[in-house]
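Asker: heads up, no residue letters with this:
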């Protein structure tokens, strides 16, 4: 059972506002996207897209169809899953979102185990910082997400999933500090931080505020968009960074990175499942329950 392909093409283009990106997501050519959009416009008798200064935008009719297309495609997906259970063969599409740390260090194992148990279910994972993932939920591009922050959007429900700790680290070869006793010492360290909008940066900022230290007081030399890039930077510099323990396990084991203890400062947080308020449909609920089961076994 499959939804009308032209509706799928339209929805992908409406979300991306870029025919080339929509084509890449659907594994078709850009001319094929244009062809399907034109056919849909002929069928409906309305113009769905317009260009304003070279920028692709939805018309009023396009905005209306986008809202309904999401509901229609979701219903197709739910019906596909329900009918597949009657045949003893699961099928369906689950669109997941994960903030950067989660997508790199937490969810891959869960995805592999879930896919092994439910091979008929197609999985799509979108990753980005917490702000971007929450936007994907609000725009209904994602069915279920795991984020590094909680309760930042009133229309999103956050469910605690996994504990995490953020620690100060640096390259072992360049380190001359064993422990920080005075918080003011932090202000003297050359730091590399995550980018604005990152859940990691938000929790660091909040924890430092509790010790009367504000980000502008720190010597932040640059900001990078992922824990991976920060780790590689640390290995080739004398800088310091706050990173999730999930991100540095292997580096601690091989001795390339070292944790610097900060007296009376522990930065703890939780990763959260996040979805729009309301009843969670079958596939996202199935995945969330599976993830909790896996976590209880570790």
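Answerer: Sure, I can see it. The structure displayed is predicted, hence computed values, not measured ones.
Asker: switch to C-alpha atoms for all contacts and neighbour counts from now on
Answerer: Fine.
Asker: And whatever helix or strand residue 41 lives in, what does it pack against?
Answerer: Assigned by DSSP states H and E, residue 41 belongs to helix 30-44. Judged by 3 or more C-alpha pairs under 8 Å, 6 or more residues apart in numbering; DSSP states H and E, the packing partners of helix 30-44 are helix 5-16, helix 19-26.
Asker: can you redo those helices as a markdown table with distance to residue 92 and mean neighbour count?
Answerer: Formatted as a markdown table, the helices and strands packed on helix 30-44 follow (distance: least, C-alpha to C-alpha, whole Å; neighbours: other C-alpha atoms under 10 Å):
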| stretch | distance to residue 92 | mean neighbour count |
| --- | --- | --- |
| helix 5-16 | 14 | 20 |
| helix 19-26 | 16 | 17 |
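Asker: Can I get these in TSV including distance to residue 208?
Answerer: TSV is the format used below for the helices and strands packed on helix 30-44 (distance: least, C-alpha to C-alpha, whole Å):
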stretch	distance to residue 208
helix 5-16	37
helix 19-26	40
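Asker: Looking at those helices, which is nearest to residue 146?
Answerer: Residue 146 sits nearest to helix 5-16 of all those, at 20.6 Å, using C-alpha to C-alpha.
Asker: One more to weigh against that first structure:
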């Protein structure tokens, strides 16, 4: 078996063209270097170095080994650095940012599971608008984020999952008597909606307008920036709202919210994992991103409409 240390000694002698200079650089005695080279030549089965004038040069076989050895040693050095960084990272703090829909419903459980894998780390979670999470990434305050909007081109973005938007009412709402409604019926329903600049509202607006509806004529009676507040209002029996299905899965399973199909309506929120390409992505951040991506198939459950 070829020894990494001997390969390092061999390439150093080849680079410096001298046993004595290599001895100074490697902090190894010259006889020890000579012995390592002889041992390597014995393992390889051919002569690797020769004297030319007052300098040590590579033989033809030595040249071939040198090229392969440099690649191997570079890979080895990178691996050592990565493992050293990971050892440091696992005691580090991970700053995560997320928009409310994902940050309040799906992300907490994922963070707990990730914390179990790396119990020495500290996680700090910030839940805010996608724009503020994006700013935090750009400013270096947040290491990695999950947002539901297009971001600055300087930020690296990886699609996580698409979250279907569904119209829901409370279990005692009169609309539960219907299995499907026509889009025009939305004009007659009191609606509870996210604030005007939210990505959820934007996706609903674009879909309805593509179907010929005038979004401005809808009866939007209550606006708020909290999906939790919207869910509680609708569950109380007042009005209806469009929800990202991942945020209400528990309420759907328990029958607290009832999905109502709108004919030909289709809208999604696209969630992306983001981090800033200008910052060095630590091994811990990379591990977290890979962990989240490994769970992407479980993030969007199907919604069962009433038949």
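Answerer: Okay, I see it. Quick caveat: nothing in here was measured; it's all calculated off a predicted structure.
Asker: rewinding a little: quick one, which of the helices and strands packed on helix 30-44 of the first structure is nearest to residue 193 of the first structure?
Answerer: Closest among those, using C-alpha to C-alpha: helix 5-16, at 29.0 Å.
Asker: give me the stretch of the second structure that that closest one matches.
Answerer: Using TM-score structural alignment, helix 5-16 of the first structure corresponds to no residues of the second structure.
Asker: just checking, what packs against that helix?
Answerer: Using 3+ C-alpha pairs under 8 Å, 6+ apart as the contact test, the elements touching helix 5-16 of the first structure are helix 19-26, helix 30-44, helix 60-86.
Asker: Go again with 6 Å.
Answerer: Applying 3 or more C-alpha pairs under 6 Å, 6 or more residues apart in numbering; DSSP states H and E, one finds that helix 5-16 of the first structure contacts helix 19-26.
Asker: ok, how many other residues are close to the residue nearest to residue 51 of the first structure when sequence neighbours are not counted?
Answerer: If you skip the residues right next to it in sequence, residue 51 of the first structure has residue 57 as its closest partner in space, 5.9 Å away by C-alpha to C-alpha, 6 or more residues apart in numbering. If you count neighbours by other C-alpha atoms under 10 Å, residue 57 of the first structure ends up with 18.
Asker: Residue 57 of the first structure looks like it's in a strand, true?
Answerer: Yes: looking at residue 57 of the first structure with DSSP: H, G, I helix; E, B strand; the rest coil, it is inside a strand.
Asker: mind listing what it touches?
Answerer: Each residue near residue 57 of the first structure by C-alpha atoms under 6 Å, 6 or more residues apart in numbering is listed here: 49, 50, 51.
Asker: Going by distance to residue 80 of the first structure, which of those residues wins?
Answerer: Minimum distance to residue 80 of the first structure across the contacts of residue 57 of the first structure is 29.6 Å, recorded for residue 49 (C-alpha to C-alpha).
Asker: The closest one matches what in the second structure?
Answerer: Following TM-score structural alignment, no counterpart is assigned to residue 49 of the first structure within the second structure.
Asker: can I assume residue 49 of the first structure is in contact with residue 55?
Answerer: No: between residue 49 of the first structure and residue 55 no contact is recorded; they are 10.2 Å apart, counting by C-alpha atoms under 6 Å.
Asker: neighbour count winner among the two?
Answerer: With other C-alpha under 10 Å as the criterion, residue 49 of the first structure and residue 55 differ in neighbour count, and residue 49 comes out ahead with 21 against 9.
Asker: Tell me the spacing between that one and residue 144 of the first structure.
Answerer: Per C-alpha to C-alpha, to the nearest Å, residue 49 of the first structure is found 28 Å from residue 144 of the first structure.
Asker: Also residue 111 of the first structure?
Answerer: In this view, residue 111 of the first structure and residue 144 of the first structure are 13 Å apart by C-alpha to C-alpha.
Asker: More neighbours: which of those two?
Answerer: Remark: of residue 111 of the first structure and residue 144, residue 144 carries more neighbours, 28 against 16, as counted by other C-alpha under 10 Å.
Asker: Provide a list of residues in contact with that one.
Answerer: Residue 144 of the first structure neighbours (C-alpha under 6 Å, 6+ apart): 96, 275, 284.
Asker: neighbour-wise, which of those leads?
Answerer: residue 275 (24 neighbours).
Asker: In this structure it contacts residue 159, no?
Answerer: No: the criterion here is C-alpha under 6 Å, and residue 275 of the first structure misses it with residue 159 at 8.8 Å.
Asker: From the contacts of residue 144 of the first structure, which land in strands?
Answerer: Among the contacts of residue 144 of the first structure, the residues falling in strands (DSSP state E) are 96, 275.
Asker: can I get the contacts of residue 144 of the first structure in CSV with distance to residue 269 of the first structure?
Answerer: What follows is the contacts of residue 144 of the first structure, written out as CSV (distance: C-alpha to C-alpha, whole Å):
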residue, distance to residue 269 of the first structure
96, 21
275, 19
284, 23
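Asker: if we take the contacts of residue 144 of the first structure, which one ends up nearest to residue 252 of the first structure?
Answerer: Residue 252 of the first structure lies nearest to residue 96 out of these, by C-alpha to C-alpha, at 29.9 Å.
Asker: No more questions from me, cheers.
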